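Enquirer: Predicted coordinates and the sequence they were generated for:
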Amino acid sequence: MNVVINNHRLVALWRLFFCVLPIFAGCAALEKREAVVTTLIIRPTEDAASTEATNFSLIGRVLVKTDRQGFSGGVHWQHSDISDEILLFSPLGQTVAQINRDLEGVRLITSEQKAYHAASVEDLTEEVLGWRLPLAGLQFWILGTHSPLTFSEIDLDKNGRTVAIRQDGWQIVFLDYFSQQTTKDRYFPRVMELSRIDLKFRLVIDNWKVED
């Protein structure tokens, strides 16, 4: 089953958003999250590595802040269990970087058409872009769930939606969800924030396409 969620108004105005409203400022409505009613502590099991992946694609915006530099722009991410393609765009729509992961490894191509290779997205983005993209966990966190591979703590609201995840040294806070849901009562995040030590991300998702 394919689930497609769109926010056409945000898609049309995403460039204006970058010009007039800092993504980290947010708004009061996004900061008003449901109170935590349950905290789950989850340990990996022996069959965690065989957990079936969720295929998805999304279009959104991202802002990255570190102590020394940052990035803001658009993102287009297509994910499957064996591959990823992530395109990062400037606020004006130019491609800043293309990241590809497959069975052969990871490649990153810059706007100057320079190609870099590595074994992991995390190491490659830190080397080339100056900040670490936590793809191993993010492929699960982006869906409002935890990675099954490592220890995690999950805060849930009264509706069973994830409010926050603490895993692998990261804190992931979910600020807003799309109101549309699947027949499995699954909600998809719209705004989320990731942070650890000197690195902070905010993701605003405008368009989801998820295969269940």
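Expert: It's in.

Enquirer: C-alpha from now on. contacts and neighbour counts both.
Expert: Noted.

Enquirer: Now the most centrally placed residue in the chain: closest residue in space that isn't a chain neighbour?
Expert: Geometric centre of the chain, nearest residue: residue 142, 4.2 Å, by Cα atoms, centre = their mean. Of all residues not flanking residue 142 in the chain, residue 189 sits nearest, at 7.0 Å (Cα to Cα, 6 or more residues apart in numbering).

Enquirer: ok so that neighbour is a helix residue?
Expert: No: judged by DSSP: H, G, I helix; E, B strand; the rest coil, residue 189 forms no part of a helix; its state is strand.

Enquirer: and the comparison structure, right after this:
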Amino acid sequence: MTTPSFIRPLLLAVALSAAVAGCATTGPRSTAVVAPYSDKTELTGRLTINFSRDGKKESMTGKYDWQQDKDNVNVSLTSPLGQMIAVIKVTPHSATLTQGDKAPPQTAPTVDALTQKALGWTLPVSGLRYWLQGYATDSDGKPFTASPANDTVITRDGWKLEYVDWQDEKAAVPRPKLIYATRIALGQAVDDMNIRIFIDAPDQ
């Protein structure tokens, strides 16, 4: 049956209205990038680390207190009940790790090697210094800046970063809220090593 000519403009208007409404409800994610990188910052939050040791899968969940300035990084890791897991201090020349009262502090030239040896898993502090603020260097050596619309990168030192959630992705300068970091080699996860990092909101 042929649609009467006077109905056609009405149907067209309804179709266009529906299309516009659909675009309004499923519009593109914000392309705003994170705030400029700051050498000096303090962050708190929670993390879960999944790793393999001696062929067995293990995990660790806890809280962290992160402080950094231009030259140094201090990280305190505690259990969900507030028990100290480790204190890590990094300077331009060395890294020191203290595990409560169990043993004397351990020192090494790099913090990644130190945490792997002492804890059984790698906390990539040298990378996290930038990752926590939404910055990294990609596998081609190019700078990467995260945004809700550009949220995944493989770094030059072999980690896949996924910026899964944001404090407010519609903000003018959105801040990361949840980051997945997975150890990568030749495109494949190795050692079952992945870290989930939840960052508290700035006012917490």
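Expert: That came through fine. Note that the coordinates shown come from a computational prediction; the quantities given were computed from them, not determined experimentally.

Enquirer: quick one: TM-score?
Expert: Scored against TM-score structural alignment, normalised by the length of the second structure, the superposed chains reach a TM-score of 0.67; 158 aligned residues with a Cα RMSD of 3.0 Å.

Enquirer: quick one on the thing from earlier: in the second structure, what residue corresponds to the residue nearest to the centre of the first structure?
Expert: Using TM-score structural alignment as the criterion, residue 142 of the first structure maps onto residue 132 of the second structure.

Enquirer: correct me, but that match touches residue 176?
Expert: Yes: using Cα atoms under 8 Å, residue 132 of the second structure is in contact with residue 176, at 7.1 Å.

Enquirer: tell me the contacts of residue 211 of the first structure?
Expert: 1-3, 54-56 (Cα atoms under 8 Å, 6 or more residues apart in numbering).

Enquirer: in stretch 169-176 of the second structure, what's buried?
Expert: 169, 173-176 (16 or more other Cα atoms under 10 Å).

Enquirer: how far does it stretch from start to finish?
Expert: 9 Å (Cα to Cα, to the nearest Å).

Enquirer: how about the helices in the second structure?
Expert: 8-25, 111-119, 125-131 (DSSP state H).

Enquirer: and residue 100 of the first structure, how many neighbours does it have?
Expert: Neighbours of residue 100 of the first structure under the rule other Cα atoms under 10 Å: 20.

Enquirer: Once you drop chain neighbours, what's closest to it?
Expert: residue 85 (4.6 Å).

Enquirer: The second structure: which residue goes with that neighbour?
Expert: With TM-score structural alignment as the criterion, residue 85 of the first structure pairs with residue 74.

Enquirer: Tell me which residues touch residue 103 of the first structure, please.
Expert: By Cα under 8 Å, 6+ apart, the contact set of residue 103 of the first structure is 82-83.

Enquirer: Roughly how far does it sit from residue 195 of the first structure?
Expert: Relative to residue 195 of the first structure, and taking Cα to Cα, residue 103 of the first structure is found at 29 Å.

Enquirer: try residue 6 of the first structure
Expert: 26 Å.

Enquirer: swap in residue 79 of the first structure?
Expert: For residue 79 of the first structure, the distance to residue 195 of the first structure - Cα to Cα - is 22 Å.

Enquirer: again, but for residue 150 of the first structure
Expert: Counting by Cα to Cα - residue 150 of the first structure and residue 195 of the first structure are separated by 18 Å.

Enquirer: more crowded one of these two?
Expert: residue 195 (18 against 14).

Enquirer: what does the more buried one align to in the second structure?
Expert: Looks like residue 195 of the first structure aligns to residue 182 there (TM-score structural alignment).

Enquirer: Same question for residue 71 of the first structure.
Expert: Under TM-score structural alignment, residue 71 of the first structure pairs with residue 60 in the second structure.

Enquirer: Contact partners for its match?
Expert: 48-50.

Enquirer: Out of those residues, the closest to residue 97 of the second structure would be?
Expert: residue 49 (17.5 Å; Cα to Cα).

Enquirer: How many neighbouring residues does the closest residue to the closest one other than its chain neighbours have?
Expert: Nearest residue to residue 49 of the second structure, sequence neighbours excluded (Cα to Cα, 6+ apart): residue 195, at 4.5 Å. Residues contacting residue 195 of the second structure under the criterion other Cα under 10 Å number 24.

Enquirer: From what I see, residue 195 of the second structure and residue 47 are in contact.
Expert: Yes: between residue 195 of the second structure and residue 47 there is a contact under Cα under 8 Å: 6.9 Å.
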